[in-house]
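Trainee: pasting the sequence and the predicted coordinates here, then a few questions.
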Amino acid sequence: MTIARTRIGSSELEIAPLALGGNVFGWTADRDASFGVLDAFVAGGGDFIDTADGYSHWAPGNGGGESERLIGEWVRDRGARDRVVVATKVSTHPEFSGLSAANVRAAADASLERLGTDRIDLYYAHFDDAETPLAETVAAFSELVDAGKVRAIGVSNYTAERIDEWFRIAREGGYHLPVALQPHYNLMERDFETNGLRDAAEREGLSVFPYFSLAKGFLAGKYRDAMDVNSASASPRAEDAAAYLDARGLAVLAGLDQLAELHRVPVAAISLAWLRQQPTVAAPIASARNTDQLPALLDSLEVELSRAELDLLSAASTDADR
């Protein structure tokens, strides 16, 4: 299979159009499971890994940085640094909170150490920091590019207005511009289309990498009733996914089931293909806590939905008030 590659914004980074989410590494996936998923992802044609310095500080016994460290160990063990593109983020690690210039610099160095590399391919401002002047943050990220520690800049969880402000500051100051945007976006969460973020991405040429692409497992078809949500094999996010179990969610699942049968792929592959084919989206982000979950994600790379199929799913996921 030949996988069409996509460029991240105006950067020199090229990837297969599927990002492997690293949030589960060191949380619901231990070292062996994480290594197995990473091995299978690359063997299946993937090459873009997304993580953050804060993953997964929320888990008992963790302090943050577990995901980065496991990815770094895998990269070193497999000699894979030049075969993968690694994205990470700053602002949520308990020891490196916020986006002050000093924190951004220190957090980047800590991420480089955990990842065992000399450069971060794509570095995101994970969450906006209202306590720090945006000009300070913009300059700090640009300086990391100048220093060779970061190849490209991204923003995550920013409003359209703050993205516009970032670009204004960067242009006026002669700083490096962001090339990527990471928003919450999937078939069940479509505010991205109307809240100005997609317009900003189109205006600035940002490559979009949606997180929660499978709506916490709901769009993989894992949760169809209360029994699925409460089963022993359910993920820690099952209760959140259960919020989608309404008439609209069931309509989406029915559409997904129809197309999954037609294309002979799992439901998750159809969900990811729909998202990948939306305007401005370069690659959806999806995670797998074991190798059994990975084939459905990789199958999405081979699915190309027709305009009628895209419209079918879009209509099913549009409630009466939209």
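Mentor: Perfect, I can see it now.
Trainee: when you work out contacts or count neighbours from here on, use the C-alpha atoms and nothing else.
Mentor: OK.
Trainee: name the SS class of residue 122, please.
Mentor: Taking DSSP: H, G, I helix; E, B strand; the rest coil as the rule, one finds residue 122 in the strand state.
Trainee: sorry, slip of the keys, the one I care about is residue 151.
Mentor: Judged by three-state DSSP, the three-state class of residue 151 is strand.
Trainee: wouldn't it be in contact with residue 122 here?
Mentor: Yes. Shown here, residue 151 and residue 122 form a contact pair, counting by CA atoms under 8 Å, at 6.1 Å.
Trainee: okay, those two: which has more neighbours?
Mentor: residue 122 (23 against 19; other CA atoms under 10 Å).
Trainee: how about stretch 295-309: buried residues?
Mentor: Buried residues in stretch 295-309, counted by 16 or more other CA atoms under 10 Å: 295, 296, 297, 298, 299, 300, 301, 303, 309.
Trainee: closest one of those to residue 257?
Mentor: residue 309 (12.0 Å; CA to CA).
Trainee: got another, please set it beside the one above:
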Amino acid sequence: MRYRTIGQDPATRREVSVLSLGAMRFGTSTDEATSFAILDRYAEAGGTFIDTSNNYAFWVDGTQGGESEELLGRWRRSRGVGVGITIATKLGARPNTPTSTFSHDIEGLSATVIRESAERSRERLGVDRLDLLYAHVEDRDVPVTETVEAFAGLVADGTAGLLGVSNHWAWRVERARNVAAAAGLPGYEVLQYHHSYLRRRTDLPTLRSADGELGAVAGDLLSYVRDEPSLTLVAYSPLLGGAYTRGDKPLDPGLDHAGTPARLEALRAVSKETGATPNQVVLSWLIGGEIPVIPLVGASSVAQLEESLAAVDLDLTPEQRARLDEAR
């Protein structure tokens, strides 16, 4: 396994594996025995960066979420997991009532919600401090200063470490970081967004959730991270739900444009040259790029996880990387 340091403050920064494991379906569609087996193998391989949320996975069984955090808490206790494993969680998108569909009726990012939801996440995970806490989706009904101060309050009292943000427009991330910096408060240091090798169309809305249109990785966000090396970019859904390798998984309409066939052709050529799967090439491309990205992968079996773990040791040549980058 390979590792990188995220965060700047010695009191909160973490050394994490360059491959993160998503626990979104653990405890719901992925049963406990299988979830534990995947987590055990990930830890055995040196993986130290696990991702969850307080709303996972409400859509599976019509709850408000929390099943994933609860399972991770049970796994931690049964395995005696300590500070060597970084568990990231999110708040802000938990539905206010049980539901099986995405809704606009979510908790949001008020000071009260941040304080109370963080406490419940700590209880479910069985930890004294949340290693990394994200604002999951935008809340335009709450002043940004209130949200920034509430997150900083958790850091000040030792119940949260690093702060992160997901699914916000880049200009809103910058606004929040400026507010925090002006007040001498800790701000967002980790950005979690949908990102993969294929590029999305720019003439369509990016991504949508209960909170409306969301910013996904595009040129503005990449240039922002390039100019702010203190930031870490974590890429969720980097393998497009299996669409790179499975014929029964069609590409999202946002990827339907003239550049996609060329990039798929380059990806398949590099895959053939290296003897690696297209998924492994995508993960290696993200990890070792000019802007290093930590891919966040899901797995419903140990075999799926093994494929992703092998990508960590795949080193693309400069020529192969150039061919992937330049494909239009």
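Mentor: Okay, I see it. Predicted model, so just to flag it, every value in this text is computed and none were measured.
Trainee: and the TM-score between these chains?
Mentor: After superposition, the two chains reach a TM-score (TM-score structural alignment, normalised by the length of the first structure) of 0.86; 301 aligned residues with a CA RMSD of 2.1 Å.
Trainee: which residue in the second structure aligns with residue 150 of the first structure?
Mentor: Residue pairing (TM-score structural alignment): residue 150 of the first structure is matched to residue 160 of the second structure.
Trainee: let me fix that, I meant to ask about residue 306 of the first structure.
Mentor: Aligning on TM-score structural alignment places residue 306 of the first structure opposite residue 317 in the second structure.
Trainee: do the same with residue 177 of the first structure
Mentor: Match for residue 177 of the first structure (TM-score structural alignment): residue 187.
Trainee: could you list every residue that touches that match?
Mentor: With contact set as CA atoms under 8 Å, 6 or more residues apart in numbering, residue 187 of the second structure has these partners: 148, 152, 163, 164, 176, 177, 180, 181.
Trainee: distance check, it against residue 305 of the second structure.
Mentor: Distance of residue 187 of the second structure to residue 305 of the second structure, given as CA to CA, to the nearest Å: 32 Å.
Trainee: ok, residue 230 of the second structure next?
Mentor: 29 Å.
Trainee: more crowded one of those two?
Mentor: Between residue 230 of the second structure and residue 305, counting by other CA under 10 Å, residue 305 is the more crowded of the two (18 against 12).
Trainee: confirm the more buried one sits in a strand?
Mentor: No. According to three-state DSSP, residue 305 of the second structure belongs to no strand; its state is helix.
Trainee: now the strand or helix carrying residue 73 of the second structure on the first structure. Mean distance?
Mentor: Secondary structure from DSSP states H and E places residue 73 of the second structure in helix 67-79. Helix 67-79 of the second structure differs from its equivalent in the first structure by a mean of 0.9 Å after superposition (mean CA distance after the TM-score superposition for the first structure).
Trainee: quick one: residues in contact with that helix.
Mentor: With CA under 8 Å, 6+ apart as the contact definition, helix 67-79 of the second structure has outside contacts at 23-28, 32, 36, 52-54, 56-57, 81-82, 121, 124-126.
Trainee: try 10 Å this time
Mentor: The list of residues contacting helix 67-79 of the second structure from outside it, by CA atoms under 10 Å, 6 or more residues apart in numbering, reads 22-28, 30-32, 35-36, 39-40, 50-58, 61, 80-82, 85, 87-89, 120-127.
Trainee: tell me which stretches of the stretch 51-200 of the first structure form strands.
Mentor: Listed in chain order, the strands of the stretch 51-200 of the first structure (DSSP state E, counting those that start in this stretch) span 85-90, 92-93, 96-97, 120-125, 150-156, 180-182.
Trainee: how about CSV for those strands, with distance to residue 239 of the first structure added?
Mentor: Shown next, in CSV, are those (distance: least, CA to CA, whole Å):
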stretch, distance to residue 239 of the first structure
strand 85-90, 26
strand 92-93, 23
strand 96-97, 28
strand 120-125, 28
strand 150-156, 24
strand 180-182, 24
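Trainee: residue 5 of the first structure is nearest to which of those strands?
Mentor: strand 85-90 (12.5 Å).
Trainee: between the closest one and strand 150-156, how many degrees?
Mentor: When axes from the mean of the first three to the mean of the last three CA atoms, to 10 degrees is applied, the directions of strand 85-90 of the first structure and strand 150-156 differ by 60 degrees.
Trainee: which bit of the second structure covers strand 85-90 of the first structure?
Mentor: Using TM-score structural alignment, strand 85-90 of the first structure pairs with 86-91 in the second structure.
Trainee: how far apart are that stretch and its match in the first structure?
Mentor: Comparing stretch 86-91 of the second structure with its match in the first structure after superposition yields a mean distance of 0.5 Å (mean CA distance after the TM-score superposition for the first structure).
Trainee: how distant is that stretch from the center of its chain?
Mentor: Relative to its chain's centre, stretch 86-91 of the second structure lies at 9 Å (CA atoms, centre = their mean, to the nearest Å).
Trainee: with stretch 281-291 of the first structure instead?
Mentor: The answer for stretch 281-291 of the first structure is 7 Å, by CA atoms, centre = their mean.
Trainee: endpoints of it, how far apart?
Mentor: 25 Å.
Trainee: which residue in the first structure aligns with residue 266 of the second structure?
Mentor: Residue 266 of the second structure maps onto residue 255 in the first structure, by TM-score structural alignment.
Trainee: for the nearest residue to its match once chain neighbours are set aside, give me its contacts.
Mentor: In space, and not counting its chain neighbours, residue 255 of the first structure is closest to residue 313: 5.9 Å by CA to CA, 6 or more residues apart in numbering. Neighbour list for residue 313 of the first structure: 187, 251, 252, 253, 254, 255, 256, 259, 270, 271, 274 [criterion: CA under 10 Å, 6+ apart].
Trainee: now do 8 Å
Mentor: Residue 313 of the first structure neighbours (CA under 8 Å, 6+ apart): 187, 252, 255, 256, 274.
Trainee: helix or strand right after the one helix or strand residue 264 of the second structure maps to?
Mentor: Element membership for residue 264 of the second structure (DSSP H and E) is helix 259-274. Next in sequence after helix 259-274 of the second structure, counting helices and strands by DSSP H and E, comes helix 278-287.
Trainee: so what does that next one touch, helix or strand wise?
Mentor: On a contact count with 3 or more CA pairs under 8 Å, 6 or more residues apart in numbering; DSSP states H and E, helix 278-287 of the second structure meets helix 259-274, strand 293-297, helix 302-311.
Trainee: for residue 191 of the second structure, which of the ones you listed is the nearest?
Mentor: Across those, residue 191 of the second structure has its closest neighbour in strand 293-297 (10.1 Å, CA to CA).
Trainee: endpoint to endpoint, stretch 37-49 of the first structure covers what distance?
Mentor: End-to-end span of stretch 37-49 of the first structure (CA to CA): 11 Å.
Trainee: thanks again, I'm all set now.
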